[in-house]
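> with the input below, show me the fold.
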Amino acid sequence: MKKLITAALIIATITVSAQDKKTRSMPEKRIEAATPEKKVVVYQVFTRLFGNKKTANKPWGRKEQNGVGKFSDFTDRALSEIKKLGVTHIWYTGVPHHAMVADYTAYGISNDDPDVVKGRAGSPYAVKDYYNVDPDLADDPSQRLQEFKALIERTHKHGLKVIIDIVPNHIARKYEGKSNPKGVKDFGADDDTSVEYKRNNNFYYIPGKPFEVPVSEHYKPLNGEKNPLLDGKFTENPAKWTGNGSREPKPNIDDWYETVKINYGVRPDGTKDFPELPAGLADRSYQEHYRFWQNKDVPDSWKKFRDIALYWTGMGVDGFRYDMAEMVPYEFWSYMNSAIKMRNPDAFLMAEVYNPKEYRNYIKFGKMDYLYDKVETYDMLKAVIQGKSLPDPLAEIQGRLSDIEHHMLHFLDNHDEQRVANAEFGGTPEKAKPLMVYSATVGTSPTMIYFGQEVGEAGNEDAGFGKPSRTSIFDYIGVPSHQRWMNNGEFDGGQLSPEEKQLRDFYSRLLNFTIKSDALMGKYQDIQNINRKKTKGYSEGIYSFVRWSDNEKLLVINNFSWVTRSHFNLVIPADVIQSWALPDGIYRLQDQLYQREGVKLIVEKGIGTVDVAINPSESFIFKVMQ
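Just a heads-up that it's a prediction; the model follows:
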């Protein structure tokens, strides 16, 4: 569902009309963000899969066959080992109760219709009840919310912050808020369904036309298995707009047909039916944004999602990852995020945004802390490792994002993307090492890794609805490399191969260094261009830059080539040497990944040189030792 980015961006134009004009009028000064003292590392876990010990991996398998993980699988030992990896925040993906093909009627939960469920376990982005959690994740489904609260407490006990998803653009076709707090009405409860649009309707409607289930000769729900609810029909009259914005009563099979789109007061023609933010608020604090919205009349959907976020904040959740945030107007984000920050100033708010032209709007006006750096940095790194580009354009990307670099979260793996170790991406986890070093050290922004990445998980399983190259989010399935580290609940890596152990050790060394380094929260300068032009032996796969603070100076050198060993004299230009206040002389360097010594920085006539020999897929983080 989530990979239909083109369709998403088309629909997103409804919500971002007239934003470019505002962006151009914004002050040029940099936002003064509440910057953490050290780097942040987010560990994304797909909660349903993390603790699963079964290895049958039968396509379309039931949970009794393929297994399912629980909240209780995040034991003290598991959380301790995650913390030791160098993690500061855990994003528990797929926690809110979503539509699935499973019988929980004994717990007062209605069965979902397989005609509007993707996979068997269901998409975590088709939320069915925002005030409760997935019953699959509980040992006792009747106590599922209490079990999640206990997980929050365990996570906090280990010094880790908790992040969960909020999916504001769409909800499950069969949403049932059976856990609503007193006085909270369900989505659509007061809607006027006789019209396509009304400001305080929660949904958009197609009056006079019932919903029709999409069909395809290439796909059958549950792979054709018999089910009493599986009849090619789903009662919804009138039909609602589909989650990705389709206005057809019978959406396409590639649409997000299992979901319906939320109305945020954007008329069908794209105009806005709510107060707009003055341009002067772009660089203002969340407190000023919060004051702006006081006594303003806003659409009903805004209030519903604000209350949902504050409900989870009140439970101890430390932050949120917002799904397809750019399909929702940034004015809403200003309204909700400022309310969250008033409750918890340290809340961690990250969002999925894929349109670089809108980055600054969602940061400055929407008060987002962090956005996915997918379309710029991630896509370029993928092109580099696939041999489609030299790494040099990375310098241009850093330049373009320099005013917002702190807000651009870096990653290589996540639930939407191909596993970096998969043949369709990098092919081997070793080839990802320099990409990971670059991602984790080039900026002051957070780094995110996806569970299993640190042991080379390749996502090769045919899970049923989910196909190889990604770890399926729609099915009950095992995650083989991760399961070897999990070692039947011991969480000691007891079944890992020597190569997998070495890879996890690399990730641990890198991530732990990043969360302790002062320089990585300091200044950055590219030295790529000068070395590309002047340095003999500086092969095409080499990329270098420097980072520094008052008490730490770093040289970061990556060899993105997986075949070429390079030997060259790296040049540290005079302006860097001057900024570092290094007089002529010889300085010892120590690699911060493996503590290797023997390399020296020679400063002569105000210019530095370092004799570097670097192997394929190798990286150095040299610290100047004084």
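> only C-alpha atoms for contact and neighbour calcs from this point on.
Noted.
> residue 50 against residue 69, yeah?
Yes - judged on Cα atoms under 8 Å, residue 50 makes contact with residue 69 at a distance of 5.8 Å.
> spit out the contact partners of residue 77.
By Cα atoms under 8 Å, 6 or more residues apart in numbering, the contact set of residue 77 is 490, 491.
> any idea how far it is from residue 442?
With the distance defined as Cα to Cα, to the nearest Å, residue 77 ends up 32 Å from residue 442.
> stretch 586-597: end-to-end distance?
Span of stretch 586-597 from end to end, Cα to Cα: 14 Å.
> and if you look at stretch 194-202?
End-to-end distance for stretch 194-202: 13 Å, by Cα to Cα.
> flag every buried residue along that stretch.
Under the neighbour-count criterion of 16 or more other Cα atoms under 10 Å, stretch 194-202 has 196, 197, 198, 199, 200, 201, 202 buried.
> what's next to it, contact-wise?
With contact meaning Cα under 8 Å, 6+ apart, stretch 194-202 is reached by 187-188, 190-192, 203-208, 262-268, 273, 299-301.
> next up, for comparison:
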Amino acid sequence: MSNKLIIYQLLPRLFGNCNTTNKYYGSVEENGVGKLKDINGKALAAIKAMGFTHIWYTGVIEHATMTDHSAIGIKPDDPDVVKGRAGSPYAIKDYYDIATDLAVDPEFRISEFKELVGRTHKAGMKVIIDFVPNHVARTYGSDVKPDGVRDIGADDDTSVAYSPVNDFYYIPGQHFQVPQGYDPGGDGFTSPLKDGKFDEYPAKATGNDVFSATPSINDWFETIKLNYGVYRPDGQKNELSEPPPLWYKMKHILSYWADMGVDGFRCDMIEMVPVEFWAWLTPQMKQAYPGLIFIGEAYDKNQYSNYVHNGGFDYLYDKVGLYDAIRRLTCNDYGANTWEINAVWNHHTRGIDEHMLRFMENHDEQRIASRFFAGDAMLAIPGMIISATLNKGPVMIYAGQEVGEPALGAQGFSGDDGRTTIFDYCNLPELQKWVNNGTYDGARLSADQQQLREFYIKLLNVTAQSDALSNGDFYELMIANECQPGFDTKLYIYARYTAHEKVVVAVNFNNEERHVTIQLPADLLQKWEMNGAVTFTDMLTDSVFYTHDINAGISVTLNAMHGLLLKS
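Coordinates of the predicted model:
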């Protein structure tokens, strides 16, 4: 039985949006917005059929926006502290609420989310949502918090810069100043609140650790840094005698969503939150909700073990590691070679490699098909084979990746940088061809897009169904093959195996095919009890590879920018 997580990340705001306008800095009325109800049984069945076990619904918690929802009693946000017309999903306005834009009937938005959780479970998948623990929107204030819950910051002593029992850090005696030059919503957007000012006194520290009343336009100026009591503004550590109130507030928030059936949390920027908090939180949550998972967005490889072993995280981003190495190889960067992949599991993630979440796209990274990355979505094939099969940890695909979404053009706050905007109302034009006005049948995809999507379907299903690829041991085959004719450092070769299934993985990052005879070391053959004639089948294409004598190796042709999963 496979326990490998195969995660589909999607932004409901974008996923089901069938509006094709894509006006620069367009409003929700002009550019449209996807709804939670768009993710219906047919959509979920198609996602499940691709091999996914989990869906990460990104941006479902209520966040600050320039869209006015005052007609249903929601206080408007000041656009001077909102990025993009839609707003950043990581500038949380109410930890207990669902983003109003995502609901067909806004008054029942939480019920619509509960229904989505139920539909997802019925389709045989689990639900992951964001937990944003480091910062909130400058306009934060919960209007749906349960009875007895104290709002974040409500009991703070605002006369001091720091107190271990304050929820925020303050800059006493100073007013917050909106960064000069910020034009919220673009030239065409007008609002009585768009005046270059925001009334915040005393000023609070900004989300990316800016302890000043005057953050720059390049800072996360739309957010407020949360204070877990462990660190003073100068970075000095404070020894706590007991958990501060904020810790209990955050635990209550997670429990609120777990009670709705959420199966896991992707935790934003975990290294900006003290590991002491995670060490306190995760065991309690896992005891209360058996099977609950925590995925951490992490970038400091020197801290990976700390957050796994002490922080209690099940999985961490492998961005500064496998993603970076594979990106260099995919783009044919000068000097890129597959020994960099060895360095990842042998050094960066040694001892915790099965805890690493692998991906080639997410909402923070550039699209593979964009001119800023590979320029061609098909060039992801060798890197995705490795990302999916290198170890037991999760693999993740970002909605649109499977059809080659290129993230063309600037959309508003988000510039033309190869990323699909999380700030603006827009659509995913290539994914729309698969969505096909809500039929989710892919009828408008090109032949190349169909082929790309079929590759992902095959790879993910094979990975999920293979005991060796999901749960098996790893054996490195680079050293055994580095002297073989045809071998070069754009090839990567390894084995995954259990007692009942053996798979040799070989990928080619070259722009032309390579012929090589893959050698399996004597100790591996002995372990596999393999001798004489052996037949291998490529799990991706069902092609058969036969060798009269396994001791002489497996002769293969590796197509350009492709790979083989040779199962015996």
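> quantitatively, what TM-score do the chains reach?
Once superposed, the chains reach a TM-score of 0.97 (TM-score structural alignment, normalised by the length of structure 2), with 561 aligned residues with a Cα RMSD of 1.2 Å.
> looking at the contacts of stretch 194-202 of structure 1, which are in helices?
300, 301 (DSSP state H).
> can you map out the helices along the stretch 151-300 of structure 2?
Secondary structure of the stretch 151-300 of structure 2 by DSSP state H, counting those that start in this stretch: the helices cover 245-258, 275-288.
> pipe those into a markdown table and attach distance to residue 295 of structure 2 and mean neighbour count per row.
Shown next, in a markdown table, are the helices of the stretch 151-300 of structure 2 (distance: least, Cα to Cα, whole Å; neighbours: other Cα atoms under 10 Å):
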| stretch | distance to residue 295 of structure 2 | mean neighbour count |
| --- | --- | --- |
| helix 245-258 | 14 | 17 |
| helix 275-288 | 11 | 16 |
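> next, format these as a markdown table and append distance to residue 470 of structure 2.
Listed next are the helices of the stretch 151-300 of structure 2 as a markdown table, based on distance: least, Cα to Cα, whole Å:
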| stretch | distance to residue 470 of structure 2 |
| --- | --- |
| helix 245-258 | 27 |
| helix 275-288 | 23 |
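> residue 82 of structure 2: which of those helices is closest?
Evaluated over those, closeness to residue 82 of structure 2 peaks at helix 245-258, with 23.3 Å, by Cα to Cα.
> give me the mean distance between that closest one and structure 1.
Average distance, helix 245-258 of structure 2 versus aligned residues of structure 1 after superposition (mean Cα distance after the TM-score superposition for structure 1): 0.7 Å.
> now do the same contact list for residue 16 of structure 2.
By Cα under 8 Å, 6+ apart, the contact set of residue 16 of structure 2 is 33, 34, 35, 38, 39, 432, 435, 438.
> try 6 Å this time
By Cα atoms under 6 Å, 6 or more residues apart in numbering, residue 16 of structure 2 lies in contact with 34, 38.
> quick check: the aligned residue in structure 1 for it vs residue 314 of structure 1, distance?
Matched to structure 1 by TM-score structural alignment, residue 16 of structure 2 sits across from residue 51. Residue 51 of structure 1 sits at a distance of 27 Å from residue 314 of structure 1 (criterion: Cα to Cα).
> then residue 167 of structure 1?
Taking Cα to Cα, one finds residue 167 of structure 1 at 18 Å from residue 314 of structure 1.
> swap in residue 368 of structure 1?
Residue 368 of structure 1 is 20 Å from residue 314 of structure 1, by Cα to Cα.
> secondary structure element for the counterpart of residue 476 of structure 1 in structure 2?
In structure 2, residue 476 of structure 1 lines up with residue 425, judged by TM-score structural alignment. Using DSSP states H and E, residue 425 of structure 2 maps to neither a helix nor a strand.
> got a list of what residue 425 of structure 2 touches?
By Cα under 6 Å, 6+ apart, the contact set of residue 425 of structure 2 is 31, 86.
> next, the contact list for residue 122 of structure 1, please.
Contacts of residue 122 of structure 1 were listed using Cα under 6 Å, 6+ apart, and they are 99, 100, 474.
> and the last one, which helix or strand is it part of?
Residue 474 of structure 1 belongs to no helix or strand when elements are defined using DSSP H and E.
> ok, it touching residue 125?
No - Residue 474 of structure 1 is not in contact with residue 125 according to Cα atoms under 6 Å; the separation is 9.8 Å.
> more neighbours, those two?
Between residue 474 of structure 1 and residue 125, residue 125 has the larger neighbour count (other Cα atoms under 10 Å), namely 29 against 23.
> in structure 2, what residue corresponds to the more buried one?
Checking TM-score structural alignment: residue 125 of structure 1 goes with residue 90.
> my read is that match is in a helix, agree?
No - Residue 90 of structure 2 is assigned coil when assessed by DSSP: H, G, I helix; E, B strand; the rest coil, not a helix.
> what's the closest non-adjacent residue to it?
residue 132 (6.5 Å; Cα to Cα, 6 or more residues apart in numbering).
> could you find the counterpart of that neighbour in structure 1?
Matched to structure 1 by TM-score structural alignment, residue 132 of structure 2 sits across from residue 167.
> so how far is residue 325 of structure 1 from its match?
8 Å.
> between the two, which is the more surrounded one?
residue 325 (24 against 20).
> please give me every residue in contact with the more buried one.
Counting by Cα under 6 Å, 6+ apart, residue 325 of structure 1 touches 351, 352, 353.
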